[in-house]
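J.: Provided below for reference: sequence and predicted model.
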Amino acid sequence: MCKGPKSKECGIWKYDLLNETYLSFEVNITQNVPSLKVKIIMSSNGKVMFRLQSNKLCDHLYLRPLLESFFNVTQDCIIQKGYYVFAADIENIAQTYYGGSFIYGNLTFKSVFNNNDCNLSCGLISVNLYPKKSK
């Protein structure tokens, strides 16, 4: 976890890491959260390798469906107040999307989700990706 840019938090998060790769999340969203912005940065050894930034998360082709799979989101892109639980195999996701062919090593992912009022989430995840073994 990290500190987001706003002084107010609109989500209370709990994370559990199992077997160093499987991450479970519990979040209590304390108010309805409209107009999310997102910033995701992937870096290796302090060098930025990938950056995604959007002031309108729900206009993003890939991120809106992801957001809707985790939270109760209205058509106007408001995340509804409530308690949510989900899990992900971080290493598997990173390996599937980023690693093995041309991106590997010690990678750090920083993500910030916030709006003008509060921080929904600020996370910092480090993973080790290895080259795919040839068959």
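T.: Received, thanks.

J.: can we go C-alpha only for contacts and neighbour counts from here?
T.: OK.

J.: Assign S69 to helix, strand or coil.
T.: Classification of S69 using DSSP: H, G, I helix; E, B strand; the rest coil returns helix.

J.: My guess is K14 contacts V27. True?
T.: Yes. The pair K14 and V27 qualifies as a contact (C-alpha atoms under 8 Å) at a distance of 6.3 Å.

J.: Neighbour count: the two, which is higher?
T.: Legend: neighbour count by other C-alpha atoms under 10 Å for K14 and V27, higher for V27 (19 against 12).

J.: What strand or helix carries that one?
T.: Here V27, judged by DSSP states H and E, is contained in strand 22-29.

J.: so what's the closest residue to T108 other than its chain neighbours up against?
T.: Nearest residue to T108, sequence neighbours excluded (C-alpha to C-alpha, 6 or more residues apart in numbering): S126, at 4.3 Å. If a contact means C-alpha atoms under 8 Å, 6 or more residues apart in numbering, then S126 has 106-109 as its contacts.

J.: here's the one I want to compare it with:
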Amino acid sequence: MEKLAELQNESDIRGIAIATKEYQANLTVEAVRKIARGIINWLCQSGIKEKITMGVGRDSRLSGQKLQETMIEELTVYGVDVYDFGLATTPALFMSTQFSQFSCDVGIMLTASHLPYYYNGIKIFSQKGGR
């Protein structure tokens, strides 16, 4: 059973997205589905009453495209309007919450920065900053 709390660190969510000989994957498609639902729940508890808008982007990691597709699919199932930013930078996803032409309630960036190829992560930005 996946333990999602183990994926969270101080500023974002990171885990093994590609299984290796040494590590079992824990940032899986199913984990991303649950995380997407958790983000929606968090927004609803934060008082957002209107339609939720999110931007989702990724870096060039091997696992990024599938995790991004999964995130977008899950968000849209729950009625979220999603901007698919495709390959993007972390600052671009933050700015999607700041620029009026997007007005995203949340920007989600799939990246694990400097970590090895088998990692991936989820950075979450709101209109108030990073989470």
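T.: Now that the structure is in, tell me what you want to look at. This is a predicted model, so every value here is computed, not measured.

J.: TM-score of the superposition?
T.: These two chains, once laid on top of each other, score a TM-score of 0.30 by TM-score structural alignment, normalised by the length of the second structure; 83 aligned residues with a C-alpha RMSD of 5.4 Å.

J.: so the residue nearest to T108 of the first structure sits in a strand?
T.: Yes. Following the definition three-state DSSP, S126 of the first structure is counted among the residues of a strand.

J.: Please enumerate the helices of the first structure.
T.: With DSSP state H, the ranges of helices along the first structure come out as 63-70, 90-97.

J.: can you check the second structure too?
T.: Taking DSSP H as the test, the helices found in the second structure are 29-45, 64-77, 90-95.

J.: Turn these into JSON lines, columns for mean neighbour count and distance to Y83 of the second structure.
T.: Compiled in JSON lines, those are given as follows (neighbours: other C-alpha atoms under 10 Å; distance: least, C-alpha to C-alpha, whole Å):
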{"stretch": "helix 29-45", "mean neighbour count": "16", "distance to Y83 of the second structure": "15"}
{"stretch": "helix 64-77", "mean neighbour count": "19", "distance to Y83 of the second structure": "9"}
{"stretch": "helix 90-95", "mean neighbour count": "19", "distance to Y83 of the second structure": "10"}
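
J.: Confirm for me that G107 of the second structure is in contact with G129.
T.: No. At 9.8 Å, G107 of the second structure does not count as touching G129 under the criterion of C-alpha under 8 Å.

J.: Quickly list what's touching both of those two.
T.: Any residue near both G107 of the second structure and G129 by C-alpha under 8 Å, 6+ apart counts here, and that gives F94.

J.: and those two? which has more neighbours close in?
T.: Neighbours around G107 of the second structure and G129, counted as other C-alpha under 10 Å, are more numerous at G107. The numbers are 30 against 13.

J.: need the contact list for that one.
T.: For G107 of the second structure, the contacting residues are 54-56, 93-94, 96-97, 124-126, taking C-alpha under 8 Å, 6+ apart as the criterion.

J.: Take those residues and lay them out in JSON lines including distance to Q65 of the second structure.
T.: JSON lines is the format used below for those (distance: C-alpha to C-alpha, whole Å):
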{"residue": "M54", "distance to Q65 of the second structure": "17"}
{"residue": "G55", "distance to Q65 of the second structure": "15"}
{"residue": "V56", "distance to Q65 of the second structure": "11"}
{"residue": "L93", "distance to Q65 of the second structure": "16"}
{"residue": "F94", "distance to Q65 of the second structure": "19"}
{"residue": "S96", "distance to Q65 of the second structure": "19"}
{"residue": "T97", "distance to Q65 of the second structure": "22"}
{"residue": "I124", "distance to Q65 of the second structure": "17"}
{"residue": "F125", "distance to Q65 of the second structure": "20"}
{"residue": "S126", "distance to Q65 of the second structure": "22"}
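
J.: which one of these sits closest to R33 of the second structure?
T.: Distance ranking of the contacts of G107 of the second structure against R33 of the second structure, using C-alpha to C-alpha, places V56 first at 13.7 Å.

J.: Name the nearest residue to the closest one, sequence neighbours excluded.
T.: Taking C-alpha to C-alpha, 6+ apart as the measure, V56 of the second structure lies nearest to I108, with 4.8 Å between them; neighbours along the chain are not counted.
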